[in-house]
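[1] Provided below are the primary sequence and the corresponding predicted coordinates.
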Amino acid sequence: MKASRIAAAGAVAASAVLALSVPAFAHVSVQPEGPAAKGGYAVVDFKVPNERDDSATTKVEVNLPADHPLASVMPQPLEGWSVKITKSKLAKPLTIHGEKISEAVSKVTWTATGKGIEPGFFQKFPLSVGQLPEDADALVFKAIQTYDNNEVVRWIEPQKEGAEEPENPAPVLALSAASEDGHHGSSAAEDASDTSRPAAKDTASASSSSSSSSDTDTTARVLGVVGIVVGVAGVAYGVVAGRRRVGA
């Protein structure tokens, strides 16, 4: 009886913990694919879960931070979604690679052309962004999620230090420190170029290794043949010597 009460109490406690933890995992969030270093470029994924049992998410809007505008924002094509880029004039022009930029992307909107994000599923919305600010430790985005029943959820509440997590927290991208060699990161094209260079080097190394291995194999075969010849000669000599002794 006592054991059953303990088991029941444990089940209730586990259910309570699960009930408290599930909403935290259902928030719209943003994570980088690799490092998001200050002053560099990064590919970031906005993860949007469907929190409803009877409706699909059909539109997602991501508002970029106005206090740290990003000069380069490029979405990745997604099957089943159309994308719209909205630009705005900057109060203070940016200077990127010696070029002044007077406007920047302020919002990216994805609209479902199919079923959208159905109940029980989530969708990632990738963006290539840069140049990341050097004077900030994090970027705060504001996301708006729309369901096919016209319900709108605004993930726009900032997290205040020392306070509990808000009901609809805004996605926050943490920035890492720039590397010591001065390289802050690279664009997707630069990454592809950098990746190809080691590949060529590896190919050359593989070729050299293959040639060395081939030379080693040839030497081993020659030594093997020589060994066999010497062995046969030794056996023949032994047989002849034996016969001579018998004859004597």
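    Now that the structure is in, tell me what you want to look at.
[2] please count neighbours and contacts with C-alpha atoms only from this point.
    Will do.
[3] ok, residues contacting the longest strand along the chain?
    Under DSSP state E, the strand in the chain containing the largest number of residues is strand 81-96. Strand 81-96 has contacts (CA atoms under 8 Å, 6 or more residues apart in numbering) with 71, 75, 77, 100-114, 116, 131.
[4] now with 7 Å?
    100-113 (CA atoms under 7 Å, 6 or more residues apart in numbering).
[5] can you pull the contacts of the most centrally placed residue in the chain?
    When CA atoms, centre = their mean is applied to the chain, the residue found nearest the centroid is E33 (2.8 Å). Contacts for E33 (CA under 7 Å, 6+ apart) come out as 43-44.
[6] how near is it to P69?
    To P69, E33 is 20 Å away according to CA to CA, to the nearest Å.
[7] show me what the longest helix belonging to the chain is packed up against.
    Secondary structure assigned by DSSP state H gives helix 188-247 as the longest helix of the chain. Helix 188-247 is packed against no helix or strand, with contacts defined by 3 or more CA pairs under 7 Å, 6 or more residues apart in numbering; DSSP states H and E.
[8] how far off centre is it?
    43 Å (CA atoms, centre = their mean, to the nearest Å).
[9] swap in stretch 38-46?
    On CA atoms, centre = their mean, the centre of stretch 38-46 falls 10 Å from the chain's centre.
[10] got another, please set it beside the one above:
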Amino acid sequence: MSTALSRITVAGAVAASAVLLLSGTAFAHVSVQPQGEAAQGGYATVNLKVPNERDNASTVKIELSFPAGHPLASVMPQPVPGWKVDVTRSKLAKPLETHGEKINEAVTKVTWTADGSKIGPGQFQQFPISLGRLPEDTDRLVLKALQTYDNKEVVRWIEEPQDGAAEPDNPAPVLKLSAAADDEHGGHGAAADAKTDSKTDTHAPGATTDKADAKSVTTAEAKAETSATDTAARVLGVVGILLGIAGVAFGVLAGRRRSA
């Protein structure tokens, strides 16, 4: 019994180790994750997540490149303690127009260099960036990255994932864009629609009729209850009178018997 239990324990440990190793391999890539929603045509704050994949080296530099086919007018990195950040801008072949202004330059690359800090083995670091306006003619942005270690090794996260195909060895970070919300383009949005529906339900003719019907039912019930109470009181009154008469008659008869 103990031998079988030991075998089960060992098998479970091996399976758990395999799962941990596989999960580490699958998720230990440089990736980009939005804080909330990244909608087409809007602005978003995203985190560039950089894990350290080496046991004997630390990450000291990250370069993130933006697609030339979908230039962004605004790219603002948030300061990260222990890291120096450089923003590279390039002239656009075709100016962008946003908020009624023409933009002739766009950010093509952001570089973070270790300045008193590193990403050590078994660690990761997030680098927040504000992006906008996001393009409206695509549902994703492929952001290529280079990761440099302190032993001079450079890992190129530049392979674009393809739908239906196996994940490449060094996939590029992909920012998925959701469909533009109504309020992004002057609509009401879900909250406003819910508020409008609430108002409509409260003031619609059907709602008024329902209130009137409920009031009529309540009034009828009250009247019926009052009528029933009055009837019961009358019945009790009549019963009391009859009992009184019966008592008087009984007293008279008793007096006659005594006289006789």
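    Cool, the structure landed. Bear in mind that the values here come from a model prediction, so they are computed numbers and not experimental data.
[11] where in structure 2 does the longest strand of structure 1 fall?
    Mapping strand 81-96 of structure 1 onto structure 2 (TM-score structural alignment) gives residues 83-98.
[12] in the matching stretch, what counts as buried?
    Of the residues in stretch 83-98 of structure 2, 83, 85, 96 count as buried by neighbour count, 16 or more other CA atoms under 10 Å.
[13] how big's the offset between it and structure 1?
    Once the two models are superposed, stretch 83-98 of structure 2 sits on average 1.3 Å from its counterpart in structure 1 (mean CA distance after the TM-score superposition for structure 1).
[14] counting neighbours, what do you get for D45 of structure 1?
    Other residues near D45 of structure 1 number 18, with proximity taken as other CA atoms under 10 Å.
[15] what lines up with it in structure 2?
    Match for D45 of structure 1 (TM-score structural alignment): N47.
[16] state the helix or strand in which that match lies.
    Using DSSP states H and E, N47 of structure 2 maps to strand 44-51.
[17] likewise I62 of structure 2?
    strand 59-65.
[18] what does K211 of structure 2 give?
    Counting by DSSP H and E, the element that carries K211 of structure 2 is helix 205-259.
[19] check D163 of structure 2 too.
    Going by DSSP H and E, D163 of structure 2 is not part of any helix or strand.
[20] just give me the neighbour total for it.
    7.
[21] against A28 of structure 2, how distant is it?
    20 Å.
[22] and if you look at A93 of structure 2?
    From A93 of structure 2 to A28 of structure 2 the distance is 36 Å (CA to CA).
[23] before we move on, what about Q147 of structure 2?
    13 Å.
[24] out of these two, which sits in the more crowded spot?
    Q147 (21 against 15).
[25] burial of G164 of structure 2, as a residue count?
    The local packing of G164 of structure 2 (other CA under 10 Å) involves 6 other residues.
[26] now do the same for it: its match in structure 1.
    Aligned counterpart of G164 of structure 2 in structure 1: G162 (TM-score structural alignment).
[27] ok, back up a step: which strands and helices sit next to the helix or strand following the strand holding I62 of structure 2?
    Downstream of strand 59-65 of structure 2, the first helix or strand assigned by DSSP H and E is strand 74-77. The contact analysis (3+ CA pairs under 7 Å, 6+ apart) places strand 74-77 of structure 2 against strand 124-132.
[28] in structure 1, which residue range corresponds to the strand it packs on?
    Using TM-score structural alignment, strand 124-132 of structure 2 lines up with residues 122-130 of structure 1.
[29] what's the mean distance for the matching stretch versus structure 2?
    Mean for stretch 122-130 of structure 1 is 0.8 Å (mean CA distance after the TM-score superposition for structure 1).
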